[in-house]
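**Q** Okay, sequence plus prediction incoming.
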Amino acid sequence: MDYPLQNRKVAFVATDGVERVELEQPRGALYGAGAKSEILSIHPGEIQARQFDLNPAGTFPVDRLLADASVDDYDALVLPGGTMNPDQLRMNNDAVAFVKAFVESGKPIGVICHGPWTLVEADAVRGRRLTSWPSLRTDLRNAGAEVVDEEVVIDGQLTSSRSPADLPAFCAAIIDQFARAPSRVT
């Protein structure tokens, strides 16, 4: 069996309100490709997941606080959506600083649905081509992004998708993009 992400470590930045399927499916796909992952958040303990933004959908344990995390510890980053999750992250200095540092590192980033809100706050979408949930598209354009309505968009280090309906294509794309990037974590 081929494990293209063996010895790779991926950070999932999320907090309460994360859309369960947008964290769980990419994490499972990356694990199946050999990657290890950690959930980084703005508070310790567990984060509350949601289904369709409204319905409680269980919890995920937090592996590390964003305030204690270093970009150097990870090969790639995933920013799942859910409306509440990125709305809280973009208001948190530690989350924005971590995402900004990750962008500056040049390492690959996968982002889906409402996840780009944190990239907007980190001033990381100007001149970039990406997609998102429809309600974010004006925010992305106002922040200088070229917004398209496609299942998956790859622009340099950024791989973006629109919604949970795009998860099969998103998961395949991030595995491919993360495998192409050099492993920098020792």
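**A** Cool, the structure landed.
**Q** only C-alpha atoms for contact and neighbour calcs from this point on.
**A** Fine.
**Q** Which parts of the chain are strands?
**A** Remark: strands assigned in the chain by DSSP state E are 9-13, 18-19, 36-41, 46-51, 55-61, 64-65, 76-79, 109-112, 129-130, 146-147, 152-155, 158-161.
**Q** try it against this one:
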Amino acid sequence: MRLEGKTVGILVGPGYEDLEFWVPLMRVQEERANVRVIGSRAGERYTSKSGGLTVESEVAAGQVSAGQLDGLLVPGGWAPDKLRRDRHVLQLVQDMHAQKKILGFICHAGWVAASAGICRGKRVTGSTGIRDDMENAGAVWVDESAFREDNLVWGRVVADIPNFCREVVRALSKPEIA
């Protein structure tokens, strides 16, 4: 399995998008990655945007360091709007980026990247609802399903999850930046 021995964090917050959380989580687990569910607080239960699913955070963003992770995934939904206000989340994202660790953003997750200040001059995609925010953060908006830009992996929307997951697994298995 391609990700055996790797540790991947996945952020969660209130109103997370079910499929954008669960499918990438299961996909990296399928490749034998160890997954850590990270929230603003440890041991908190978060309900999905649809209200149907809950997940409990294992660890708080302030309790995990970039050195403990090989990659970090940020699902969309309404959670990124809350997560972008958490200085520990932003610090973790900034540290991961500084260490050239793989970061995956899908749909509204780009809000976190914008608030962390890591997308200036980078090609990005996501829900069209965040396009203005991303461009105002200095990013170059593209309408593509999923792609890798240096250490950043981008996915557009729920329908693009298969392509996003493929790019995430590929990036985590070959994290070197060309």
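**A** Happy to help now that I have it. Everything quoted here is computed from the prediction, not taken from an experiment.
**Q** Which among the strands of structure 1 is found nearest to D87 of structure 1?
**A** strand 18-19 (10.1 Å; C-alpha to C-alpha).
**Q** number of nearby residues for the equivalent of R129 of structure 1 over in structure 2?
**A** In structure 2, the residue matched to R129 of structure 1 (TM-score structural alignment) is R123. Neighbour count for R123 of structure 2, taken as other C-alpha atoms under 10 Å: 21.
**Q** wait, what's in contact with the residue lying closest to R123 of structure 2 once chain neighbours are set aside?
**A** Nearest in space to R123 of structure 2, with sequence neighbours left out and distances taken as C-alpha to C-alpha, 6 or more residues apart in numbering, is V140 at 4.6 Å. Going by C-alpha atoms under 8 Å, 6 or more residues apart in numbering, V140 of structure 2 touches 120-124, 134.
**Q** rerun at 10 Å
**A** For V140 of structure 2, the contacting residues are 119-125, 131, 134, by C-alpha atoms under 10 Å, 6 or more residues apart in numbering.
**Q** Could you find the counterpart of it in structure 1?
**A** Checking TM-score structural alignment: V140 of structure 2 goes with E146.
**Q** Likewise for L83 of structure 2?
**A** In structure 1, L83 of structure 2 lands on L89 (TM-score structural alignment).
**Q** doesn't G82 make contact with its match?
**A** No. At 11.3 Å, L89 of structure 1 and G82 do not qualify as touching, with contact defined as C-alpha atoms under 10 Å.
**Q** Stretch 57-75 of structure 1: end-to-end distance?
**A** 28 Å (C-alpha to C-alpha, to the nearest Å).
**Q** And stretch 143-156 of structure 2, by the same measure?
**A** End-to-end distance of stretch 143-156 of structure 2: 8 Å, with C-alpha to C-alpha as the criterion.
**Q** I'd guessed H108 of structure 2 sits against L83; true?
**A** No. The pair H108 of structure 2 / L83 is not scored as a contact, 11.1 Å apart, by C-alpha under 10 Å.
**Q** For the match of L83 of structure 2, give me its contacts.
**A** 13-16, 41-42, 95-96, 99, 115, 117-118, 121.
**Q** For it, give its distance to D16 of structure 1.
**A** 9 Å.
**Q** just G58 of structure 1 next, same as before
**A** Distance from G58 of structure 1 to D16 of structure 1, by C-alpha to C-alpha: 10 Å.
**Q** Show me the common contact partners of the two, please.
**A** 46-50.
**Q** measure stretch 143-160 of structure 2 end to end?
**A** 11 Å.
**Q** same question, stretch 147-159 of structure 2
**A** Stretch 147-159 of structure 2: ends 14 Å apart by C-alpha to C-alpha.
**Q** on that earlier part again, from A172 of structure 1, how far out is the match of L83 of structure 2?
**A** Per C-alpha to C-alpha, L89 of structure 1 is found 26 Å from A172 of structure 1.
**Q** Check T15 of structure 1 too.
**A** Applying C-alpha to C-alpha, the value for T15 of structure 1 to A172 of structure 1 is 24 Å.
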